[in-house]
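> Prediction below, plus the sequence it came from.
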Amino acid sequence: MFLLPLSLVLSILLVVILTGLRDSYNNRYKPHGFDPSAKYSNGTHEFYPITLVLSLDGFHPSLISKEATPFLHELYTLQQPNTSVAPFIVPSFPSQTFPNHWSIVTGKYPSENGIVANWFWDHSLEKQFGPGNIDPELWETASEPIWSTLENAFFADTFKSAAHMWPGCEVQGRTPHFFTAFNDSETLEEKSESIFRNYVDGKRDASERPQLILAYAPQPDAYGHEYGYPAPHTPSFRELLNKIDSYVSRVFAALDQRHMRHFTNVVILSDHGMATVPSHNVLLEKEILPDDLRTQHVSHSYLEGPALAIYTPNASHVERQLIKRLERLKIGKNFHVTRNLQQEFGYKLSGERTADIWVLPDVHYAVAHQRRLLGTHGYNNSSPEMRALFIANGPAFTEGYVEPFENVAIHGLLLELAGWKSEPHVGRPSHKIATADTKPQGLLVPLRSPPQDDLALLSRIFGNGSSYNAVFHNETTKLDAVVPEKQQQDFSSLLGEIVGELQAELAEWGSNDK
């Protein structure tokens, strides 16, 4: 019998062991095409694939730059593999937080999904809706959110969702399996820790972890409302951008530490942008809707971002009065009265919850309670200032830029990432579940040519040196240097406003005398 030398036997055995270890490592960590119905291992635990959605309220894509947001810049410029980026996406009208977050999770425009604005009056229920209102009756007729669709389709014991402060997730009777109530004091650092502590970590079975996690961050929007988006940047604004960037970076670092990147898809988005309104472009609500008109002819009115939404049984009379008052005001020509948003402006908003009359300002103008510098949104959803963010990273995505799209399409993308195709189904696997190597290219169409844009406008609003300008228009200018914080108003502008208010009051007295 031929016997192999002991050294050769040991060498062969070592090769076999090393090959097995290599294959084991690859099976655990190397992407082999994304399969939403498969189980994956991070080396210690099994997981079903996870889709993590990070919403940055009010974050305009032109805020990304190499200097202020280095990690987001890295993603936006495709320096991370498996990253798909839209130059921007288009929100729904009105470009407000609640209707757009509900459009994202329902795939329907606000007039279809039932959450028509941040504030509205429901005639049949005789109830008012506003941010934070979780009255089940007001939400009962709203469209089904994606967490309900998926948990019902797969049954909650095989598919679970989590929503961390997502608008609408706290409503009794339609909450996801896991949810965290809104808390405006939570820091971005606490949020990133909470996402993993509450939904990912721990010795749980794969079916006990959520496969869809939606996390909402209000910080960009809150800052914008108070100060606008200053360009060039002030220290406080640059600090905010750094914190947002660190938040996203920490989430990716946490996935890396847990060896989860090969089965986790991350979608970073925003609901709308932000426009800064100087104090001299603000009309006070009482200037165009005085007490006598309100008392006699208006049932309810709301400041819907920069616009004024009015509910009235006497629409013709109120419309005429509003037009007359705007004609007498210096900046009145920048405000437009309409009773038919869809017909006159092409906005997809109608239905019984929609206000009867709207006073719509041009961008950088607003109706408000106080005349001061402010940041706001709710304008024409196609305005450059209202653009929203979209970056997707993970094994389901192909590296490259994609055509801009409307945010209602994100719902379909999230369904596809979860393995739900077009009809409810039971269990795993199923012919309705997307197969391995699936890439969600139905929605994400490769970008054919750079967007044609007004670069001067974008630079004036958001500052020079944005990643958007660098990528799509070959701009090489660096981000503006930080400048000192500025007073929101100087004395001369305040004095001018006081004089203006007095003149308006005198004009109103004169008209009343007549």
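Great, that's in hand.
> From here on, just use CA atoms for contacts and neighbour counts.
OK.
> Give me the neighbour count for the closest residue to Lys160 other than its chain neighbours.
Leaving out its chain neighbours, the residue that sits closest to Lys160 by CA to CA, 6 or more residues apart in numbering is Pro210, at 4.4 Å. A count of neighbours around Pro210, defined by other CA atoms under 10 Å, yields 25.
> For Pro210, which three-state class applies?
coil (DSSP: H, G, I helix; E, B strand; the rest coil).
> In contact with it, which residues?
Taking CA atoms under 8 Å, 6 or more residues apart in numbering, we find Pro210 in contact with 50, 159-162, 178, 199-200.
> how close does it get to Tyr29?
Distance, Pro210 to Tyr29, using CA to CA, to the nearest Å: 20 Å.
> can you give me the strands for the stretch 1-150 of the chain?
When assigned using DSSP state E, counting those that start in this stretch, the strands of the stretch 1-150 of the chain occupy the ranges 40-41, 46-47, 50-56, 83-85, 120-122, 127-129.
> Redo those strands as TSV? Include mean neighbour count and distance to Ser249.
Listed next are these as TSV, based on neighbours: other CA atoms under 10 Å; distance: least, CA to CA, whole Å:
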stretch	mean neighbour count	distance to Ser249
strand 40-41	20	23
strand 46-47	20	22
strand 50-56	23	12
strand 83-85	26	15
strand 120-122	20	37
strand 127-129	16	35
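> Can you add distance to Asn281 and give those strands back as a markdown table?
As requested, these are exported to a markdown table (distance: least, CA to CA, whole Å):
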| stretch | distance to Asn281 |
| --- | --- |
| strand 40-41 | 55 |
| strand 46-47 | 53 |
| strand 50-56 | 27 |
| strand 83-85 | 35 |
| strand 120-122 | 25 |
| strand 127-129 | 28 |
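> Okay, one more to line up with it:
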Amino acid sequence: MLYMLQRNALYLLTALVFAFSLNSCGNPETDPAESESNPVLMISVDGLMNEYIERNETPNFDRFISEGVQAEYMIPVFPTKTFPNHWSLATGLYVENHGIISNSFYDYELEARFSYGAPDEQHDSRWWGGEPIWVTAEKQGKTSVNFFWPGSEATFDGLQSTKWVDYDGSIPDSTRIDSIAAWFNPEGEVQADFGTLYFSFVDSQGHRYGPDSPEVDEAVKEMDTLLGYFMEKLDEAGLAEELNIILVSDHGMAKQSEDKVIFIDEIINLDDVDMIDWSPVAMIRPNEVETDQIYNSLKENEENYRVYLKNEMPERFHFSDHYRIPEIIMIADVGYSITNRDNFEDRGVVPGMHGFDNMEPEMFTFFAVNGPAFKENEVAGPVESVNIYELISHLLQIEPAENDGSLDKVRMFLKE
């Protein structure tokens, strides 16, 4: 879908002439003649699964769900890692169309490595394909804000959100909530139309202790308390009946053990390849050795994993048509780790991991909505994460950028 060139030019020119304060960008004023829409907030709780809610006392999640609509589960994109999935939620694109192929990877054209922990990469728009929903909104006169979201630090067509924050895990969760509530306050300085909010600690505990651990349960209860605090802040700001909230996660979590390990260095010579990524999806770029030779060695030993040439990847993965994706893809079965003997001896394996096939139930994730645009006290069927961009565009009454999603696939959440 294409925007009118004149309109784009007007918004871009207006944005560029505003004075930028630290981590703040100008936003063209909304035309009062345009039709109004309720504001929208997308909250991500990294690594949250339905079963975490079901097995714990979570009164605030329960209230949120009962007053809105919960999907049976959400299907993430492949690979089921944090950065690819958050960027697909933001852009409505599959990974092969936005290029964030993992949390960390090397780009041979840019001659640089992308890493989720490196601020320079977060600010560099060359890494980030597609157009995130907050930029789509800003282009069309809406005010957007981000209190953390992968990619929100970068600039697109000269635009960012009106307010955004560099990721800093030490910022208290209550501070994030207070800031977002203030930015959405209709009496406040910003009066946001769209925003994002992100929490990582459920995922961290899942990695450290495994998805079935009491530590994960405690993290889920803590998140439930924060959700209750957030709803109180909305009440105080008079937003409880006005804000459309999309509560999502990016992936599930699977148990791992040291009994389920694939030693790739016992199958191929690692001196012959570059390992773009390791586990549970090994992305392999042969060096001087022929691709077929490496692939055939892996294929002959195919046990507890599947191996594909890039151009033979099943279409359902949407993971072949991008130059960053290397020639060979090796996908571990759920619960298995791909490593080498030295790394295993030094580090072992973490108790919980994601990244596996996105159609494995352990990778399915949480999705629920609540607000004036949505039905109440209903459960809907599964939803694919690439459709959320279209849903938000519809709620904000803006024209979406080109994407892989479909509004028809998320209409079941909306009131008639």
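That came through, no problem. All values reported here derive from a predicted model rather than from experimental measurement.
> hang on, the earlier thing: could you measure from the aligned residue in the second structure for the residue nearest to Lys160 of the first structure over to Pro76 of the second structure?
By TM-score structural alignment, Pro210 of the first structure lines up with Ala192 in the second structure. Noted for Ala192 of the second structure: a distance of 27 Å to Pro76 of the second structure, by CA to CA.
> Next: Asp166 of the second structure.
25 Å.
> Neighbour count for these two, which is higher?
With neighbours defined as other CA under 10 Å, Asp166 of the second structure and Pro76 compare such that Pro76 has more, 31 against 18.
> which residue lines up with the more buried one in the first structure?
Under TM-score structural alignment, Pro76 of the second structure pairs with Pro91 in the first structure.
> Same question for Asn38 of the second structure.
By TM-score structural alignment, Asn38 of the second structure lines up with Pro49.
> What residue, apart from its backbone neighbours, is nearest its match spatially?
Phe263 (5.0 Å).
> thought Ser125 of the second structure was touching Gly158?
No: in this structure Ser125 of the second structure lies outside contact range of Gly158 using CA atoms under 8 Å: 10.1 Å.
> Which of those two has more residues huddled nearby?
Neighbour count, other CA under 10 Å: between Ser125 of the second structure and Gly158, Ser125 has more, with 16 against 13.
> Determine the number of other residues adjacent to the nearest residue to that one once chain neighbours are set aside.
Among residues not flanking Ser125 of the second structure along the chain, Ala154 sits closest, at 5.2 Å (CA to CA, 6+ apart). Counted by other CA under 10 Å, the residues lying close to Ala154 of the second structure total 20.
> which residue in the first structure lines up with Ala154 of the second structure?
That one, Ala154 of the second structure, aligns with Val171 by TM-score structural alignment.
> what sits against its match?
Neighbouring residues of Val171 of the first structure by CA under 8 Å, 6+ apart: 134-136, 139.
> so Asn146 of the second structure sits right up against Ser161, yeah?
Yes: counting by CA under 8 Å, Asn146 of the second structure does reach Ser161; the two are 6.8 Å apart.
> Mutual contacts of these two, please.
Ser152.
> Comparing the two, which residue is more hemmed in?
Ser161 (30 against 27).
> Tell me if I'm right that that one and Val145 touch.
Yes: counting by CA under 8 Å, Ser161 of the second structure touches Val145, with 5.2 Å between them.
> Overlap of the contact sets of those two?
Trp134.
> sorry, back to before: what's around the match of Asn38 of the second structure, how many residues?
So Pro49 of the first structure, with other CA under 10 Å, has 28 neighbours.
> Roughly how far does it sit from Leu241 of the first structure?
30 Å.
> Tell me if the match of Ala154 of the second structure really is in a helix.
No: per three-state DSSP, Val171 of the first structure lies outside any helix segment and is coil.
> That one and Gln219 of the first structure: what is the separation?
23 Å.
> need the helices for the stretch 51-200 of the second structure, in chain order.
According to DSSP state H, counting those that start in this stretch, the stretch 51-200 of the second structure carries its helices in the segments 59-66, 82-91, 95-98, 119-123, 133-139, 173-184.
> which part of the first structure lines up with stretch 352-360 of the second structure?
Going by TM-score structural alignment: stretch 352-360 of the second structure matches residues 375-383.
> End to end on that stretch, go ahead and measure it.
Note: stretch 375-383 of the first structure ends 15 Å apart using CA to CA.
> Which parts of it count as buried, going by neighbours?
375-382 (16 or more other CA atoms under 10 Å).
> could you redo the residues you listed as JSON lines and give each row distance to Gly332 of the first structure?
Shown next, in JSON lines, are those (distance: CA to CA, whole Å):
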{"residue": "Gly375", "distance to Gly332 of the first structure": "20"}
{"residue": "Thr376", "distance to Gly332 of the first structure": "19"}
{"residue": "His377", "distance to Gly332 of the first structure": "19"}
{"residue": "Gly378", "distance to Gly332 of the first structure": "18"}
{"residue": "Tyr379", "distance to Gly332 of the first structure": "16"}
{"residue": "Asn380", "distance to Gly332 of the first structure": "18"}
{"residue": "Asn381", "distance to Gly332 of the first structure": "22"}
{"residue": "Ser382", "distance to Gly332 of the first structure": "22"}
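> Pick the one among these closest to Ser492 of the first structure.
The shortest approach to Ser492 of the first structure among those belongs to Gly375, at 21.3 Å (CA to CA).
> Spell out which helix or strand contains the closest one, please.
Under the criterion of DSSP states H and E, Gly375 of the first structure resides in strand 374-376.
> ok, back up a step: looking at the contacts of Val171 of the first structure, which has the most residues close by?
Counting neighbours by other CA under 10 Å, Trp139 leads the contacts of Val171 of the first structure with 20 neighbours.
> Please report how far the aligned partner of that one in the second structure lies from Val202 of the second structure.
Aligned against the second structure by TM-score structural alignment, Trp139 of the first structure finds its counterpart in Arg126. Arg126 of the second structure sits 30 Å away from Val202 of the second structure, taking CA to CA as the criterion.
> Ok, Asn287 of the second structure next?
39 Å.
> now swap in Ser257 of the second structure and tell me
From Ser257 of the second structure across to Val202 of the second structure, the span is 20 Å (CA to CA).
> now do Pro150 of the second structure
According to CA to CA, Pro150 of the second structure stands 17 Å off from Val202 of the second structure.
> Mind jotting down where the strands sit in the stretch 151-300 of the second structure?
163-164, 194-199, 244-248, 254-255, 261-263, 273-277, 281-286.
> Tell me which of those strands lies nearest to Ser174 of the second structure.
Ranking those by proximity to Ser174 of the second structure (CA to CA) places strand 194-199 first, at 10.7 Å.
> re earlier: from the buried residues of stretch 375-383 of the first structure, pick the one nearest Leu447 of the first structure.
Ser382 (18.5 Å).
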